[in-house]
Structure formats: structure tokens, C-alpha cells
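1. Could you work out the structure for the sequence below:
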Amino acid sequence: MNDQFDGNGIFPKGEKNEAYAQYFQGTSYLTMLSTEGVKIGNVVFEPGCRNNWHIHHKGGQILLVTGGRGWYQEWNQPARQLTAGDVVNIPAETKHWHGAAADSWFAHVAVEVPAESASNEWLEPVSDKDYGKLP
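-> I've put the predicted structure just below:
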């Protein structure tokens, strides 16, 4: 665990993620690293920030954790703690969320797996009650 991680990593932190802020609880930052062929974004979460439950239809997503400490959880499964170097392969049609631990910044590179007619469906927020149960 890197307690010194402050959101500034090997990729630029970027601007506040205003475009998707309605799908996050807390503040996140987004820098698109590639928008040609494969969409790749660097996402940085302030402590306690997490995105809503969501589903990637058709293509799925790959997360490459680059800093801090965070969580990934699939629907009806236990949450998995994430630290720098972890890789998460999220199959298409899997309901999930990811975000920072309550006491740590968190950063990952999000790779959208290309697929014809791929889309993302944003769902309900992760409840404070459920999030608060994480160690």
C-alpha cells in the first residue's frame, strides 16, 4: 500500500470529471489517454469516491491500477481490494463498481474493450451503508 499517493501518478491527473460527475459519489478526475481505436482513460478518485453500479454492454472493460488503494465489486460478490499493479478484467454484461478506499486516493487506467454497438449503462449509487462495511 502506498500511503503517500496523492492522485498524481505516471499519467496526468487531469481535470475534474464533470462529464460523468452524476455517476460518481465524491470527486474524480479524468484524462483521456487515447480516443482512437481503443478508448483509454486515466481515472483518479479522491478518498471515498466511487462510481455507481454500471454495466458495459458488449465490450467489457479492463482496469490497470496505477496508484493508491481502492475497491472493485461485482454484483452479489464480495468486494476486492485493489493496489498498484492489480489488473481487473471485467466481462461484458457484468454489473459492478470501482472506486477509492475511504482513506486513500486511487488511480486506474480504464481500457474499453472494443465491440460493435458497445455501450455503458449507469445504474444506482453504491449505498453509504454498503460502502461503509468495507474494511
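2. From now on I want contacts and neighbour counts done on CA atoms only, so please keep to that.
-> OK.
3. Might one say that residue 104 is in contact with residue 67?
-> No - taking contacts as CA atoms under 8 Å, residue 104 lies outside contact range of residue 67: 9.6 Å.
4. higher neighbour count, these two?
-> Between residue 104 and residue 67, counted using other CA atoms under 10 Å, the more crowded position is residue 67 (28 against 23).
5. Which secondary structure state does the more buried one sit in?
-> Three-state call for residue 67 (DSSP: H, G, I helix; E, B strand; the rest coil): strand.
6. Could I get the contacting residues of it?
-> Listed by CA atoms under 8 Å, 6 or more residues apart in numbering, the contact set of residue 67 reads 2, 5, 7, 9, 83, 84, 105, 106, 107, 108.
7. One more: residue 6?
-> The contact partners of residue 6, taken as CA under 8 Å, 6+ apart, are 68, 105.
8. Which stretches in this protein count as helices?
-> Assigned by DSSP state H, the helices in the chain fall at 128-132.
9. Name the residue closest to the centre of it, please.
-> Most central in the chain under CA atoms, centre = their mean is residue 98, positioned 4.3 Å from the mean C-alpha point.
10. My understanding was that that residue contacts residue 72; is that so?
-> Yes - the criterion here is CA under 8 Å, and residue 98 meets it with residue 72 at 4.4 Å.
11. before we go on, could you also do this sequence so I can check it against the first one:
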Amino acid sequence: MAKHEEIKNGVIFPTGEKNEVYSQFFVGQSYLKTLISDPKVNVGVGNVTFEPGCRNNWHIHRDGFQLLLVTGGEGWYQEEGKPAQFLTAGDVVVTHDGVKHWHGAAKDSWFEHIAITSGTPEWLEAVTDEEYNNVK
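-> Just a heads-up that it's a prediction; the model follows:
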């Protein structure tokens, strides 16, 4: 059984449905539960759950930012040109406007975070298996 498999049952917030809307921007299976989607508020909030080995593509937030509040499991965050950061519950990541990055689960663990996002995402190339397998 994969480490932290209880994450898939939504420990704090509901796991949500399979993330079909953004599936073309992920390697592996993710799940999304929108927590706040209010047109009067210039920020979206969602609970994103990653199966082991799942990660999103490299991407940039234009005219905004992204905050990640890790709520469970083990995962990775990496900005272009920098070493990957290992993440566990309680970690917080701030991604500033225009910074190319990716995030996702460790190979052997489910991973979950609350994403607080403003601006427009620009989705880029997939994180290759070679890039992913070389994170330390």
C-alpha cells in the first residue's frame, strides 16, 4: 500500500472528483475539489490531491501568484533552475508572479495541498520522467 493512502479519502477537505478539466496538464491522476470560486474575489482556492508519482506540468502564473498549503502526504515543488523542495504536511510554498515551477506527489506517497491562486496560469511542457526521477 502506498504511503499516506488515507489522503485519498480527504483528511481535512474533500478529495473531489478526478481532475478531468486539467488532466492534459498532469502526468498521472489528480483530483480537484474547488473550495472557493467567487467572481467577486480575485482568487481561486482548491484542494488538489495527487496519486503517487503524479505531478503537474511546468507552469507560470501571470499577473498573480500561487500559495500552496500542504495538508497531507509527501511531495515536491521545484522552481526552474533551483533544486526541488521536499514537502510534507504543514509546509507552505509561495510562488510569485512569473516564476516557472511544478509540484506533485512523491513516487511512493499520495500528496495533497490547498492551492490559492490569482492570475492566469500559463501551462508549459510536462515534467519528464528523467527530471522527476532525479529530484532529491
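12. Can you give me the TM-score here?
-> For this chain pair, the superposition-based TM-score is 0.92 by TM-score structural alignment, normalised by the length of structure 1; 129 aligned residues with a CA RMSD of 1.0 Å.
13. ok so, going back, can you pull the residues that touch both of residue 98 and residue 72 of structure 1?
-> With contacts taken as CA under 8 Å, 6+ apart, not a single residue reaches both residue 98 of structure 1 and residue 72.
14. now for the residue nearest to the centre of structure 1: what does it line up with in structure 2?
-> For residue 98 of structure 1, the aligned residue in structure 2 is residue 103 (criterion: TM-score structural alignment).
15. ok, now residue 52 of structure 1?
-> Under the alignment (TM-score structural alignment), residue 52 of structure 1 pairs with residue 57 in structure 2.
16. picking that back up, give me the subset of the contacts of residue 67 of structure 1 lying in strands.
-> 83, 106, 107, 108 (DSSP state E).
17. Settle this for me: the match of residue 98 of structure 1 is touching residue 74, isn't it.
-> No - counting by CA under 8 Å, residue 103 of structure 2 stays clear of residue 74, with 10.9 Å between them.
18. Can you report how many residues neighbour residue 131 of structure 2?
-> Quick note: residue 131 of structure 2 (other CA under 10 Å) scores 9 neighbours.
19. hmm, I was thinking of residue 127 of structure 1
-> Using other CA under 10 Å as the criterion, residue 127 of structure 1 is surrounded by 11 other residues.
20. Excluding residues flanking it in the chain, which one is nearest residue 94 of structure 1?
-> Spatial nearest neighbour of residue 94 of structure 1, excluding adjacent residues (CA to CA, 6 or more residues apart in numbering): residue 55 at 5.6 Å.
21. ok, that neighbour - how many residues close by?
-> Residues lying near residue 55 of structure 1 (other CA under 10 Å) number 22.
22. quick one, what contacts it?
-> Contacts for residue 55 of structure 1 (CA under 8 Å, 6+ apart) come out as 92, 93, 94, 95, 96, 120, 121, 122, 123.
23. repeat that for 10 Å
-> Contact partners of residue 55 of structure 1, counting by CA atoms under 10 Å, 6 or more residues apart in numbering, are 61, 74, 90-97, 119-123.
24. ok, now residue 27 of structure 1?
-> Applying CA under 10 Å, 6+ apart, the residues near residue 27 of structure 1 are 16, 17, 18, 21, 44, 45, 46, 47, 48, 49, 50, 51.
25. Output those residues as CSV; include the columns neighbour count and distance to residue 131 of structure 1.
-> Output for the contacts of residue 27 of structure 1, formatted as CSV (neighbours: other CA atoms under 10 Å; distance: CA to CA, whole Å):
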residue, neighbour count, distance to residue 131 of structure 1
16, 16, 22
17, 17, 21
18, 13, 23
21, 14, 18
44, 33, 18
45, 32, 15
46, 22, 15
47, 22, 12
48, 20, 9
49, 23, 10
50, 27, 9
51, 25, 11
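26. Report the separation between the alignment partner in structure 2 of residue 82 of structure 1 and residue 43 of structure 2.
-> Structural correspondence for residue 82 of structure 1 with respect to structure 2 (TM-score structural alignment): residue 87. Distance, residue 87 of structure 2 to residue 43 of structure 2, by CA to CA, to the nearest Å: 23 Å.
27. Thanks a lot, see you next time.
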